[in-house]
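Visitor: coords below, sequence missing:
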């Protein structure tokens, strides 16, 4: 589905503003509103002047190029990264097997901040001036929430993990990322702004996203294209704390860095990203060994792959080339994708797909939609959470299900539900 402003040209104005305070406070309780924020920096988008629903990232890239060429932009901040008209979107994990659609929208108003710089971009009616929109209504905490369980029982999911381990050990595939879900239902419509605010407060180091009913806080940046440079943060290999505080975090980090299973899983993911970016880059830097990224409830092996981008490769085009990486799918990609479709039993929808924004120059930030959940318009009181784990030859089913349980924690905390 395409909704846009046809062939008519549209004017956009970007102005510098005083610090607006927490960006998320401008999100409306009802009506279109999106956000992509990390450590207080990012954008909140209000209203919608154009919308594109699709199956493919490359189709969205073509659409945004056509739309952005119809916008005349006046800016007080020319050349500043992320300012001006944007398209924000989230994309389904597997376009060949999902009943859902990817979405890319062009907002009417954007309020942004990066470091000491704050701005507002408005598309359309210039008579509205430079006054900031009023903050949204106070957020509502969820009422009583019932955990409805997942599409599969824990034992059933462990059995599937064991089957996939057998396939890997037989040499059919090197790695497969398997996901499971958890359904929760409140006694009234969920206010996603409240969930989003809790995620921002508890997990400031992540990229928190809220787009078209999809909400979460992901530690994994699929890519940032800024000028002629691209960066992709690869996370694969995980260890988690049990909440008792009995284990020294430094000891856990050392355990992760020594784990052959986790190092192997991470190497697959790094190689898949480097191979996907190589055709679009003049030069690349791939570190020889990962670092350890510590989050409040888990630690990950992390590698930042960087490259000098060839002209014309937009952030959406790069996202199309990178997705799905081994970190969320497996290796080899086509075999892992087939296995996921055969055994996983759930429609991931936009979970584990790219989520973020692109500007008129093709720069942008796209994360991977992890540590999140989906609320659908037909059931605003219900949310489906997702979590996954990378399965390799040394994987143990009971340990993998514990890893997914640890990855459910951020969303359960945000909902005010005690992890089980």
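Guide: Nice, thanks for sending it over. The model shown is predicted, which means the values in this text are computed figures rather than measured ones. Numbering: from 1, shown residues only.

Visitor: hey, let's count contacts and neighbours off CA atoms from now on
Guide: Fine.

Visitor: which other residues reach stretch 92-106?
Guide: Outside stretch 92-106, the residues that touch it by Cα atoms under 8 Å, 6 or more residues apart in numbering are 48-56, 60, 85-91, 212, 324, 341, 347-354.

Visitor: now stretch 320-329
Guide: Outside stretch 320-329, the residues that touch it by Cα under 8 Å, 6+ apart are 57-58, 93, 175-178, 222, 234-236, 266, 268-270, 272-273, 276-277, 332-333, 336-337, 340, 352-354, 388, 390.

Visitor: same check, this time on stretch 274-286
Guide: When contacts are defined by Cα under 8 Å, 6+ apart, stretch 274-286 is touched by residues 303-310, 313, 318, 321-322.

Visitor: ok, and for that stretch, which residues are buried?
Guide: Residues of stretch 274-286 classed as buried under the neighbour-count rule (16 or more other Cα atoms under 10 Å) are 274, 276-277, 280-281, 284.

Visitor: measure residue 315 to residue 360 for me?
Guide: Distance from residue 315 to residue 360, counting by Cα to Cα, to the nearest Å: 11 Å.

Visitor: next, the one to line up against it:
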């Protein structure tokens, strides 16, 4: 299993420590090796009683998994969050020692995390553990990509550390994490279910519609919350297993911060970067799935030709194209959307591809794209101002960019929808919809009910 020998580990650590000049200085040492295939969720579960702050990421398109355990380094930014996060990431890489002969996506130094939807909106205790920009480089990272499996160990070393002691601690922890752990199958029971101010939410939809009809705003996305209480503490591993079983076409994610966990199954990619090749996704316009093949096909055709949904989708396509055009070359945008089917829902889908210019980074693209019209509205600033003023919800990381980036110039971020914030025996679920000039508050309310279903169904609802 181990290609990186113990004496190599000690030598790498020793050289890194020798290069540290002062007691206040540090260096991140990252070592990657190929391992035999290990079940990603089992690895996640094995860490439950060993390390806090686990992270799980799955992209079904490439059979790609990332599981982060613990934290070797954190990047937190409150002000000028995109610029500060990018600066801190680059400074970390400049000082790091990286042993990674594979350079596969998701290996080497990888930071996993996300950002809040709107740092200008006052925060509440609900999201106190999730900062405006918060990324973690885990102590242990298991990566599964194209049927190959890798383990990356990240160790923050200081001047007076001892290489052998660090190597021994690393080996002992690794052995503990690779103990086979079965996923505890949990049948959660919802003891309390409460929609947060549904009548007031419909009234906000009416206000948004009125604002649109008397201004230059074309669309405002409004979100709402559902509160659940369970009969016992929720087991995150069990919930993830259910999400993997029921939403194989979505990004499955879980980000633990102390006792809280934000998780979900989102179909919406924000951006993917492989070296300089960029892929973004326009996913807007929603309909349910049919109960029969014929009904499903009829609903798909209706969605493709529905004026409201096509307008909503076109807003997103135009915005993404305009947002990234100055940062890219070879921009390619199809003229017509196609249907993107999921377990409970289907969406209008348009992929956008381009080549990223050398002077721009993944964080630059995220800043330009977030929030897309599918989560904020259009024009961006005017719709955000309405949301800040009227939406009775602390979105936190809901609807915001979550994902990962690595030291090999790869990364991928999704939009955190179809999600829930778990706090032991409680959960807050989030869903939103786009309000346009012809919106009907009752119909928008029913659309959010449909969007609650992916998380509600795996939480005992």
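Guide: Yes, it's here. In this text the structure is predicted, and so the values were computed from the model without any measurement.

Visitor: so of the contacts of stretch 92-106 of structure 1, which ones are in strands?
Guide: Among these, the members falling in strands are 50-54, 86-90, 354 (criterion: DSSP state E).

Visitor: Of these, keep whichever come out buried.
Guide: Judged by 16+ other Cα under 10 Å, buried ones among these: 50-54, 86-90, 354.

Visitor: quick one: which of the contacts of stretch 320-329 of structure 1 sit in strands?
Guide: 175-178, 222, 234-236, 354, 388, 390.

Visitor: Pipe those residues into JSON lines and attach distance to residue 292 of structure 1 per row.
Guide: Written out in JSON lines, the entries for these read as follows (distance: Cα to Cα, whole Å):
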{"residue": "175", "distance to residue 292 of structure 1": "21"}
{"residue": "176", "distance to residue 292 of structure 1": "22"}
{"residue": "177", "distance to residue 292 of structure 1": "20"}
{"residue": "178", "distance to residue 292 of structure 1": "22"}
{"residue": "222", "distance to residue 292 of structure 1": "17"}
{"residue": "234", "distance to residue 292 of structure 1": "11"}
{"residue": "235", "distance to residue 292 of structure 1": "9"}
{"residue": "236", "distance to residue 292 of structure 1": "10"}
{"residue": "354", "distance to residue 292 of structure 1": "23"}
{"residue": "388", "distance to residue 292 of structure 1": "19"}
{"residue": "390", "distance to residue 292 of structure 1": "17"}
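
Visitor: What is the nearest of the residues you listed to residue 373 of structure 1?
Guide: Distance to residue 373 of structure 1, by Cα to Cα, is smallest for residue 388 among those, at 12.5 Å.

Visitor: That closest one and residue 161 touch, don't they?
Guide: No: checked against Cα atoms under 8 Å, the pair residue 388 of structure 1 and residue 161 is beyond contact range at 11.2 Å.

Visitor: Quickly list what's touching both of those two.
Guide: Counting by Cα under 8 Å, 6+ apart, the common neighbours of residue 388 of structure 1 and residue 161 are residue 178.

Visitor: Who has more neighbours out of the two?
Guide: When residue 388 of structure 1 is set against residue 161 and neighbours are counted by other Cα atoms under 10 Å, the residue ahead is residue 161, at 27 against 24.

Visitor: Aligned to that one, what sits in structure 2?
Guide: With TM-score structural alignment as the criterion, the equivalent of residue 161 of structure 1 in structure 2 is residue 205.

Visitor: check contacts around its match.
Guide: Counting by Cα under 8 Å, 6+ apart, residue 205 of structure 2 makes contact with 222, 435, 441.

Visitor: Narrow these to the ones also in contact in structure 1, please.
Guide: Compared against structure 1 with both residues aligned by TM-score structural alignment, their matches' Cα atoms under 8 Å, the contacts of residue 205 of structure 2 retain 222, 435, 441.

Visitor: what do we get in structure 1 for the last one?
Guide: I take that to be residue 441 of structure 2. For residue 441 of structure 2, the aligned residue in structure 1 is residue 397 (criterion: TM-score structural alignment).

Visitor: residues in contact with the nearest residue to that match once chain neighbours are set aside?
Guide: Distance criterion Cα to Cα, 6 or more residues apart in numbering; nearest residue to residue 397 of structure 1, sequence neighbours excluded, is residue 158 at 4.9 Å. Remark: with contacts taken as Cα under 8 Å, 6+ apart, residue 158 of structure 1 is in contact with 397-398, 400-401.

Visitor: how about a cut-off of 7 Å?
Guide: Contact analysis of residue 158 of structure 1 by Cα atoms under 7 Å, 6 or more residues apart in numbering lists 397-398, 401.

Visitor: ok so, going back, which one among the kept ones among the contacts of residue 205 of structure 2 gets closest to residue 417 of structure 2?
Guide: Distance to residue 417 of structure 2 across these (Cα to Cα) is lowest for residue 222, with 12.7 Å.

Visitor: Please report how far that closest one lies from residue 390 of structure 2.
Guide: 9 Å.

Visitor: So if I had to pick from the two, which one is more boxed in?
Guide: Between residue 222 of structure 2 and residue 390, counted using other Cα under 10 Å, residue 222 has the larger neighbour count: 27 against 15.

Visitor: Can you verify my assumption that the more buried one contacts residue 430?
Guide: No: counting by Cα atoms under 7 Å, residue 222 of structure 2 stays clear of residue 430, with 10.5 Å between them.

Visitor: circling back to that earlier point, remind me which helix or strand the match of residue 161 of structure 1 belongs to.
Guide: In this structure, residue 205 of structure 2 sits in helix 198-213 according to DSSP states H and E.

Visitor: roughly how far out does that helix sit from the chain middle?
Guide: Centre-to-centre, helix 198-213 of structure 2 and its host chain are 29 Å apart (Cα atoms, centre = their mean, to the nearest Å).

Visitor: do the same with stretch 329-341 of structure 1
Guide: When distances are taken as Cα atoms, centre = their mean, stretch 329-341 of structure 1 is centred 20 Å away from the chain's centroid.

Visitor: That stretch maps to which residues in structure 2?
Guide: Residues 376-388 of structure 2 are where stretch 329-341 of structure 1 lands when matched by TM-score structural alignment.
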